[in-house]
Structures are given as C-alpha cells and as structure tokens.
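Student: give me coordinates for this.
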Amino acid sequence: MNNPMIHAIRGAICVQEDTKEAIDHAICKLFSQVLEANGLLERDIAFLLMTQTGDLKSRNPAAGLRSGGFCATTPLFCMQELEIDGMLERVIRIMLVANREMEKVVPVYTEGAEKLRPDLTI
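Tutor: Model (predicted):
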C-alpha cells in the first residue's frame, strides 16, 4: 500500500505576550519546528492555515512568518480561534498541508501548548 501524498500536520504554540515581536518569534519558531520534525522543506507545503486566540491583536501570524523570511510563495490563511470559556490564552495554532509522501506526521505543541493535546505531545 502506498503512503498518501497529502498530509495535514498540526501544531500550536503559546505566545509570551501580545507584541509584534513575540508573535513573530512564536510563529517562526513553531513553523521551523514543524518543518524540522517532519523532514519538510517549504516547497513541500501546499498551504498553511493559522488561528490565533482573540487576546493576540498586535500581529497577524502570516505577516510574522513573511517578515521572518518564510512562506514567500506559500498560500497562508489566518482566522481567529473560537472563544470558549476556560480556553488557553495567547495561542497560535497551525495546520500545515504538505504535498509529499511521508511515512509519519509529527505534530508539534510547544511553549505551553502541550496542554491542548497531551496525547500528541512527544
């Protein structure tokens, strides 16, 4: 049986504070870790979906990635995370869709976001 060519890889990171610099640092770190953990190159990415909690207002994570030198030609789409009572604060979530054969996908939850999916945390 062949491995599928399309894979969705999830990840999340907690941002220390609501500043442009903190959001830029967090999204670039998360993106880099997802690529590294999965052995991907940017050219393997079909598109990237991102959400951020409503308490992060200083910067759009897509702008943060691009200012960090990433995703110049990758389609990016950002949305606000649903607001739910008791939700984890200052979180950026991603779903990266890779167009490449892979044996396994490795989700990345870091900087406090491990609480979101302890079942997927390494």
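
Student: CA atoms for contacts and neighbours, from now on please.
Tutor: Noted.

Student: how about the strands in the protein?
Tutor: Here the chain has its strands, by DSSP state E, at 6-14, 45-52, 76-80, 91-99, 108-110.

Student: and of those, who's closest to S67?
Tutor: With Cα to Cα as the measure, strand 76-80 is the member of the strands of the chain nearest S67 (13.3 Å).

Student: what helices or strands is that closest one leaning on?
Tutor: On a contact count with 3 or more Cα pairs under 8 Å, 6 or more residues apart in numbering; DSSP states H and E, strand 76-80 meets strand 45-52, helix 61-67.

Student: ok, which of the ones you listed comes nearest G86?
Tutor: Using Cα to Cα, the nearest of the helices and strands packed on strand 76-80 to G86 is strand 45-52, at 15.4 Å.

Student: can you pull the buried residues of the closest one?
Tutor: 45-52 (16 or more other Cα atoms under 10 Å).

Student: contacts for it, please.
Tutor: 61-62, 74-81, 90-99 (Cα atoms under 8 Å, 6 or more residues apart in numbering).

Student: here is the second sequence; please produce its structure so I can put it next to the first one:
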Amino acid sequence: MVRAVRGAIQVDADDHDSIVAGTTELVSAIMERNDLTTDDVISVLFTATPDLTAQFPALAARKLGFHEVPLICCTEIDVPGALPRVVRLMAHVETDRPRAEMQHVYLRGAVALRQDIAQ
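Tutor: Okay, here's the model as predicted:
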C-alpha cells in the first residue's frame, strides 16, 4: 500500500547548519517511528517557510542516503502570523501499515501546528 506521512520541525535559524540539522532530525524520526528504510520511500516533498533560504532541506535527506528517492523543495505559503522557521515534509511510502498506524512527527515548536496528529 502507498501511504503519506507528514512532519514538521521548527529550526533555530536561517543558516546551513540549522536547516540541515533540523531536517536530519525530522527525517530520521519519521523513518524510525514508522519502521521505514529508504527503499520504502517513493518520494518526499519538503516545504520551508519563506524566512528559510540558506539551504535546501532535501540536502539533509541526501546525506541520510536518499540518493535514489525523488525529492523536491518549495516555499510554504507566507501566511501572516504563521510559525516562523519551519521545515515541513510529506513522504509517500510503501508500507503494510494501516493509515491509522502511520506516525506523523512534529518536533520542537512545530508541535503547535498539528496537535491533533503529532506523536
């Protein structure tokens, strides 16, 4: 079955190290909590709030071994008053898990975004 898993993390600053470290933390948590390998991942869409321009979040996934997985980055909608410095992702994966058992991961300040599904 194909499932989508979501996640987000608020990073500390708009710099290379903060974006890569935060995205690495997020991707690693999603993979671990859903018992996934890169072979299970079909594709990943990353978004970053408009205040994050120092690095592509997908670089972190490449460093984690996502060499053959299609990845794309884009800018999140610039909504006034929205939480700043947030990297989000939606990964499409192959898994036997029912939809209700997929663990969506919201870390640091991004927990406030989806308290209904954050794990």
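
Student: quick one: contacts for A60 of structure 2?
Tutor: 20-21, 23-24.

Student: look up the closest residue to I94 of structure 1, ignoring the ones flanking it.
Tutor: M50 (4.4 Å; Cα to Cα, 6 or more residues apart in numbering).

Student: then V27 of structure 2?
Tutor: A61 (7.0 Å).

Student: aligned counterpart of that neighbour in structure 1, please.
Tutor: Alignment note (TM-score structural alignment): A61 of structure 2 maps to L65 of structure 1.

Student: show me what contacts its match?
Tutor: L65 of structure 1 touches 24, 27-28, 71, counting by Cα under 8 Å, 6+ apart.

Student: got it, and A29 of structure 2?
Tutor: V105.

Student: how much space between the corresponding residue of structure 1 for it and R10 of structure 1?
Tutor: Counting by TM-score structural alignment, A29 of structure 2 lines up with Q33 in structure 1. Counting by Cα to Cα, to the nearest Å, the gap from Q33 of structure 1 to R10 of structure 1 is 11 Å.

Student: which neighbours do the two have in common?
Tutor: V108.

Student: so what's A72 of structure 1 closest to, chain neighbours aside?
Tutor: A72 of structure 1's closest residue in space is R66 (Cα to Cα, 6+ apart), at 6.2 Å.

Student: do the same with V20 of structure 2
Tutor: Nearest non-adjacent residue to V20 of structure 2 (Cα to Cα, 6+ apart): A60, at 5.1 Å.

Student: who's in contact with the residue sitting nearest the centre point of structure 2?
Tutor: Closest to where the C-alpha atoms of structure 2 average out (Cα atoms, centre = their mean) is L89, at 3.2 Å. L89 of structure 2 makes contact with 6-8, 44-47 under the criterion Cα under 8 Å, 6+ apart.

Student: which of those does structure 1 keep?
Tutor: Of these, the ones still in contact in structure 1 (both residues aligned by TM-score structural alignment, their matches' Cα atoms under 8 Å) are 6-8, 44-47.
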